[in-house]
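Peer 1: Generate coordinates for the sequence data below:
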Amino acid sequence: MTLAHTLATGYNPQLVSWNGLTFWQRYNNYEFGDYGFPKTMDLVFKLTNEIYRLADTGAYWHDNGTLLDLHQPAAQKHFYNIIHGNRDALEPKQHQTYWFYSFMYLAQVEYEQFSKVGPQVLLNYETALRDPIFYTLMKYKVLDMWNRYIVHFAAYTADDLRMVGVALVGAKVDPMRTFFKYIDIDVNNLWSEKLELNETRAIYARQQRLTHKPFSYTLDIQSDVEVKATINVYIAPKYNERAELITLTQNRENFLWLDEFEAQIKVGFNAITHPEFLKFPLQKRWSFTEMYNVINHRLENGLELPKDLHLHQMYFSRHMNIPRGTADGFAVVLCFVVTPSLNDGDMPLGYPFERVIEHESAFQVQNVYFKDAIVYHVNHNRNIVEYVKENAQYEEFDYNY
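Peer 2: As a prediction, this is how the structure comes out:
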């Protein structure tokens, strides 16, 4: 991904802003201009080089002059946050705005004109994931930054991964099925006149959302010791686009974290059944109408306005945890990793797939177990009536509304 790179396939988001302006589209064979955006380009290059310097040297200087060695296992979370530029990163530094300025350059916007340009998908976090170039940036720049950093850590050996005395001898997984459910999204903020929100006058956008039916897995664990363990579950495709089996080394970056739970393992045989997170109801987000009513009620009654309307979630959203299946079945592989329970932050994110794999035999330890599985998809276009009856029990949507 360079300035000379030409994007053969364009992208039209087909979106309209609240003020009636259409979102900018990228045409076929698009060439990024290396003129007209000098300040944005200079910033992107400067930020990119600084992050690569941190990846290569590991030398991070605090504002008070002390040195932090990022090439220590406990410091991996700091490098995560530096790349992402989130609020958990170290002292605010300019390199923490890498994503922001990269999106501005890809959108061909000079940062001094940010407030004077038309709508662009890459300039809004809620729409950036629509654009295929977002994933190009993640793959060829962000992931490359991480790989430049992680090569300074030795690959895991079998002794590093082994949990002495605990053997995962088998696993059973319920059938995995994806389907589309219907949801109504409150878009009452589209009213251009004075809001008078009530049940008889409201605007909702009804759309389909990919999700999956609840499933569980049962793990058979043989243990010589009594211990509290943490079990992480990962999922990855089994074959590539040419129907070729993907090796573990090639598949390392494809393993996505699916689940994590703790279990008290006793001496002898343990059969541990764990339901997937979708069985647990999640707290809903505030709708626009709900937020409006809260604010309006407090203003009318002279009450103090709330400082935070954010509803804190206990878990990530679970409706896109597994890939969309097919009618014949999409082959995936699940990886179960049993480790001793540690304090939060002691285990690197993505362990043990966050480091380069030198020898696949290192994963042939008793506490790591790979299980083949199939993901099916329930087609909702063949018989919509039967589809609704079959899947209504898995959701809260009122089909009679």
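
Peer 1: okay, CA-based contacts and neighbour counts for the rest of this
Peer 2: Will do.

Peer 1: Which of the helices or strands spans Lys181?
Peer 2: Assigned by DSSP states H and E, Lys181 belongs to strand 176-186.

Peer 1: How about that strand, which residues are buried there?
Peer 2: 176-183, 186 (16 or more other CA atoms under 10 Å).

Peer 1: Rebuild the residues you listed as TSV, extending it with distance to Phe288.
Peer 2: Listed next are the buried residues of strand 176-186 as TSV, based on distance: CA to CA, whole Å:
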residue	distance to Phe288
Met176	34
Arg177	32
Thr178	29
Phe179	27
Phe180	24
Lys181	22
Tyr182	19
Ile183	15
Asp186	6
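
Peer 1: From the residues you listed, pick the one nearest Gln222.
Peer 2: The closest of those to Gln222 turns out to be Met176 (CA to CA; 26.1 Å).

Peer 1: what's the nearest residue to the closest one if we skip its chain neighbours?
Peer 2: Spatial nearest neighbour of Met176, excluding adjacent residues (CA to CA, 6 or more residues apart in numbering): Val375 at 4.9 Å.

Peer 1: Name the SS class of that neighbour, please.
Peer 2: Assigned with DSSP: H, G, I helix; E, B strand; the rest coil, Val375 falls in the strand class.

Peer 1: Just to check, it is in contact with Val173?
Peer 2: No. Contact criterion CA atoms under 8 Å: Val375 and Val173 do not qualify, at 10.9 Å.

Peer 1: Settle it for me: which of those two has more neighbours?
Peer 2: Ranked by neighbour count (other CA atoms under 10 Å), Val375 and Val173 place Val375 first, with 20 against 16.

Peer 1: how close does the more buried one get to Glu126?
Peer 2: 28 Å (CA to CA, to the nearest Å).

Peer 1: and if you look at Leu106?
Peer 2: 16 Å.

Peer 1: more neighbours, the two?
Peer 2: Leu106 (17 against 9).

Peer 1: tell me the angle of the helix or strand harbouring Thr289 relative to strand 176-186?
Peer 2: Using DSSP H and E, Thr289 sits in helix 288-300. Interaxial angle of helix 288-300 relative to strand 176-186 (axes from the mean of the first three to the mean of the last three CA atoms, to 10 degrees): 40 degrees.

Peer 1: Give the buried residues for helix 288-300.
Peer 2: For helix 288-300, by 16+ other CA under 10 Å, it's 289, 295.

Peer 1: Run through who's touching whichever helix or strand comes after it.
Peer 2: Downstream of helix 288-300, the first helix or strand assigned by DSSP H and E is strand 330-340. Contact partners of strand 330-340, identified using CA atoms under 8 Å, 6 or more residues apart in numbering, comprise 163, 168, 227-239, 367-376.

Peer 1: Now show me the structure for the sequence below, then we'll compare the two:
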Amino acid sequence: MDIKKVSSNPAFLDIKNYSVFFVYLIVNSLFVIKYGENYIIPLLSGYLVMVSGISILYIKINLKDIVYKLFFVVGVILFFLFSIYLNYNVDGNSLNVDRWSAMEIGIKAIFNGQYPYNIPDHMGRESSNLPMLIVLGMPFYLLFGSVGYLQPFTFLFFTFLIFKIFSYYRQRLAVLILLFLSPSYLWEVYVKSDLFSNFMIITGFVYLIWRKFLKMKIMKLEIVSFLSALVLLTRFSSVIPLTILLIKKFFEFSGKEKLRFIAVFIFTISALGYIFFHNAPNLEVFLEHNPLIIQGAKQPLILSLSYIGIACILSFRVKSFYDTIFWIGILLFICVFVPFIMFFFEYGYTNMIKNSFFDLSFFNMCMPFVIITVILEMFKNHNKEIK
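Peer 2: The predicted model follows:
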């Protein structure tokens, strides 16, 4: 069954939907706890009651589709304007978050013919952004003078993606509501960060490749290889969705197809890599100042390799778009949750949450997949698979 044929009537929540909804609540609750200061308990309790109450009411109340359409369109317009206003009025230099400035110094360095990875940002840290992530920020820096506008326009892209995935405005509006009720996303818009937006774009890539290449078979593998290389060069963690989505198909390629895919992939990475790394003053600077070194190891290498191994196994087990984004979201969450728990036992609550020994925003990698999965599961027919 095509995604667009899924009924607009919500199904009963099964164990899968509980799991992804639970992930949604965990991630957002951590943000409430971190920024709730002296009102953690009432704020967290109120948030959980509010989200649960709105979800139950939304399932029980069924209005005409035109009503949901009106709320959807108005919600998109108002939030887009609000995010533009917020980006314009919040001074990035006053923030204790430097993702925006790390991207900005990378852009300035490339335009000035400099090496982008040994220049301090507004917090005195060096950029760890991979080349394609810096490229994504370039249009907004050139047009508006700020990379922060990446967030509002990525939001518009995400609403277009919602429109393509879901047939009914009741479903589309439900995705928007979960997005607007997500403190992890609202925090990211406020601080001009790019992680959530990065994975909104990757979610779009997953849908495009699944539909046009894996299902309809109308996309050339060279284009898939090219786009895959670009996605990998946004963040190292994108290897998880890439592996789950494509590794099975790669093994099904003929020998010549494998060579063509690999050749385009390597050429794309090499070309972008040359643009960003050829201005390194010398080999020593390159070895000491590059994204891999700057980011550093967030967890033991064996764990990182095990996630990739699990992703390979999942690639041979997923049978539908729903399966694909469900397991991408869950595995990305696990990739962050495991080191979070390890660090928590080592450093304790105060250091982890209040003193920011662990960057909670890494959880946002899974959130676009989680939100879409919740609504796909909630609104699918009984005993029918989204294929």
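
Peer 1: quick one: TM-score?
Peer 2: The pair, once superposed, lands on a TM-score of 0.24 when counted by TM-score structural alignment, normalised by the length of structure 2; 167 aligned residues with a CA RMSD of 7.4 Å.

Peer 1: circling back to that earlier point, what angle sits between the strand holding Lys181 of structure 1 and strand 330-340?
Peer 2: If you take the same axes, to 10 degrees, strand 176-186 of structure 1 sits at 90 degrees to strand 330-340.

Peer 1: Check which helices and strands strand 176-186 of structure 1 sits against.
Peer 2: Contact analysis of strand 176-186 of structure 1 by 3 or more CA pairs under 8 Å, 6 or more residues apart in numbering; DSSP states H and E lists strand 204-212, strand 368-377 as its packing neighbours.

Peer 1: Lys256 of structure 2 sits in which helix or strand?
Peer 2: If you go by DSSP H and E, Lys256 of structure 2 is part of helix 255-277.

Peer 1: any idea which helix or strand comes after that helix?
Peer 2: Sequence order places helix 283-288 as the next helix or strand after helix 255-277 of structure 2, per DSSP H and E.

Peer 1: tell me which residues in that next one are buried?
Peer 2: Phe286.

Peer 1: do stretch 249-266 of structure 2 as well
Peer 2: Neighbour counts over stretch 249-266 of structure 2 (16+ other CA under 10 Å) mark 250, 261-262, 264-265 as buried.

Peer 1: Need the residues you listed in CSV (columns: distance to Leu195 of structure 2).
Peer 2: Converted to CSV, the buried residues of stretch 249-266 of structure 2 look like this (distance: CA to CA, whole Å):
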residue, distance to Leu195 of structure 2
Phe250, 28
Phe261, 28
Ile262, 27
Val264, 26
Phe265, 23
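
Peer 1: which of those lies closest to Met200 of structure 2?
Peer 2: Met200 of structure 2 lies nearest to Phe265 out of the buried residues of stretch 249-266 of structure 2, by CA to CA, at 22.1 Å.

Peer 1: wait, doesn't the closest one sit right on Ser225?
Peer 2: Yes. Judged on CA under 8 Å, Phe265 of structure 2 makes contact with Ser225 at a distance of 5.3 Å.

Peer 1: wouldn't Ile325 of structure 2 be in contact with Val374 here?
Peer 2: No. If you go by CA under 8 Å, Ile325 of structure 2 and Val374 don't touch, sitting 10.4 Å apart.

Peer 1: Quickly find the element holding the spatially closest residue to Phe180 of structure 2 that is not a sequence neighbour.
Peer 2: Of all residues not flanking Phe180 of structure 2 in the chain, Leu186 sits nearest, at 7.2 Å (CA to CA, 6+ apart). With elements taken from DSSP H and E, the one containing Leu186 of structure 2 is helix 183-190.

Peer 1: and that helix, what other elements does it pack with?
Peer 2: Contacts defined by 3+ CA pairs under 8 Å, 6+ apart place helix 183-190 of structure 2 against helix 15-35, helix 65-89, helix 195-208.

Peer 1: deepest of those, which one?
Peer 2: The highest average neighbour count among these, using mean count of other CA atoms under 10 Å, belongs to helix 195-208 at a mean of 21.

Peer 1: quick check: angle from that one to helix 183-190?
Peer 2: 110 degrees.

Peer 1: which is the next helix or strand following helix 195-208 of structure 2?
Peer 2: Remark: after helix 195-208 of structure 2, the chain's next helix or strand is helix 221-232, criterion DSSP H and E.

Peer 1: Leaving out chain neighbours, which residue sits closest to Tyr60 of structure 1?
Peer 2: Spatial nearest neighbour of Tyr60 of structure 1, excluding adjacent residues (CA to CA, 6+ apart): Leu68 at 5.1 Å.

Peer 1: hey, where'd the helices end up in the stretch 251-387 of structure 2?
Peer 2: Here the stretch 251-387 of structure 2 has its helices, by DSSP state H, counting those that start in this stretch, at 255-277, 283-288, 291-295, 301-315, 321-349, 367-378.

Peer 1: Show which residues not belonging to the fourth one make contact with it.
Peer 2: Among residues not part of helix 301-315 of structure 2, those counted as contacts by CA under 8 Å, 6+ apart are 239-241, 243-248, 324, 327, 331, 335.

Peer 1: out of these, who's nearest Leu81 of structure 2?
Peer 2: Taking the contacts of helix 301-315 of structure 2 together and measuring to Leu81 of structure 2 by CA to CA, the closest member is Pro241, at 31.0 Å.

Peer 1: now the helices of the stretch 251-387 of structure 2 in a markdown table, with distance to Gly75 of structure 2?
Peer 2: Shown next, in a markdown table, are the helices of the stretch 251-387 of structure 2 (distance: least, CA to CA, whole Å):
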| stretch | distance to Gly75 of structure 2 |
| --- | --- |
| helix 255-277 | 37 |
| helix 283-288 | 46 |
| helix 291-295 | 36 |
| helix 301-315 | 36 |
| helix 321-349 | 25 |
| helix 367-378 | 17 |
